[in-house]
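Trainee: Here is a sequence together with a model predicted from it:
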Amino acid sequence: MPNKSSRQLIEAYYAAFNAGDTDAMLSLVTDDVAHDVNQGERRSGKGLFAEFNAHMTRCYREKLTDIVIFVDEAGARAASEFIVNGEYLATDEGLPAANGQTYRLPAGTFFDLRDGKISRITTYYNLEDWMAQVTG
């Protein structure tokens, strides 16, 4: 049976995400968290994760729905799939101009868990699908 506390950790992460509570998100990750950004480089450490969250908050408003969470037997790894329902608020460097476009796309995340915290977050979505939606 999957580790219940691991499932609760991921549920708490998504509840914080949907509430826009980046401080709560930070409290759930390890100091050396590895964050793999979709089609980007790995960022290591809580500081860079906080910077990424601040950037995302400025450029996007997102709510995740239809979240399904999978946890391995040991409770050390988890995965999830969900729908991203978003609004493009401010132009992100290298991307089309923002003017409040909305988008909806499937995505997934993989997690490593250690000592009751999230130690890796790797998220994937189809960037071409997002681009097509915001350029319309």
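Mentor: Yep, that arrived.
Trainee: only C-alpha atoms for contact and neighbour calcs from this point on.
Mentor: OK.
Trainee: element containing the most centrally placed residue in the chain, please.
Mentor: In the chain, the centroid-proximal residue (CA atoms, centre = their mean) is residue 123; its distance is 6.1 Å. Using DSSP states H and E, residue 123 maps to strand 117-125.
Trainee: quick one: buried residues of that strand?
Mentor: Neighbour-count burial for strand 117-125, counted by 16 or more other CA atoms under 10 Å, picks out 117-123, 125.
Trainee: Second structure follows, compare the two:
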Amino acid sequence: MDTKALIAAYYEAFNAGQTDRMMEMLHDEVEHHVNEGQIRKGKELFAEFNRHMAESYRENLTDMVIFANEAGDRAAAEFVVNGTYLKTDPGLPEAKGQTYRLPAGAFFTIRDGKIARVTTYYNLADWIAQVSA
């Protein structure tokens, strides 16, 4: 599978709520660089993050554009997160089923045909303003 197809399949699995399928596309030594917080290293920490996110948020990504370098070892994606805030996340505003629409992006490193790094970016202040309105 080429890099752009790998990233597309990863996000198709995300939108389908198929986190097991997402995990299959990750390198065993995956690093998850989040917008705010510590780097998560390894598939187990990534799986824990996915379980938490599924409890607190329902999200669907649209307007997906995927880029990859010629070597196929680096990629990026730009998209819009369409979400519902389901359960209060500690340190964030109270969840009351608020909806949000947030531009976001991610950067990837590919190793051995799998995703070895996911770095996600979005504007947290924009998200807070939307769920606080």
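Mentor: Received, thanks. Bear in mind that the values here come from a model prediction, so they are computed numbers and not experimental data.
Trainee: The residue nearest to the centre of the first structure: what's it in contact with?
Mentor: Residue 123 of the first structure makes contact with 36-38, 107-110 under the criterion CA atoms under 8 Å, 6 or more residues apart in numbering.
Trainee: aligned partner of it in the second structure?
Mentor: Counting by TM-score structural alignment, residue 123 of the first structure lines up with residue 120 in the second structure.
Trainee: and what of residue 81 of the first structure?
Mentor: Alignment note (TM-score structural alignment): residue 81 of the first structure maps to residue 78 of the second structure.
Trainee: ok, the closest residue to its match other than its chain neighbours - contacts?
Mentor: Of all residues not flanking residue 78 of the second structure in the chain, residue 105 sits nearest, at 4.4 Å (CA to CA, 6 or more residues apart in numbering). With contact taken as CA under 8 Å, 6+ apart, residue 105 of the second structure is in contact with 76-79, 120-122.
Trainee: please redo it, this time with the cut-off set to 7 Å
Mentor: For residue 105 of the second structure, the contact set (CA atoms under 7 Å, 6 or more residues apart in numbering) comprises 77-79, 120-122.
Trainee: same deal with residue 103 of the first structure?
Mentor: 85-87, 130, 133-134.
Trainee: Surely it forms part of a strand?
Mentor: Yes. Assignment of residue 103 of the first structure by DSSP: H, G, I helix; E, B strand; the rest coil places it within a strand.
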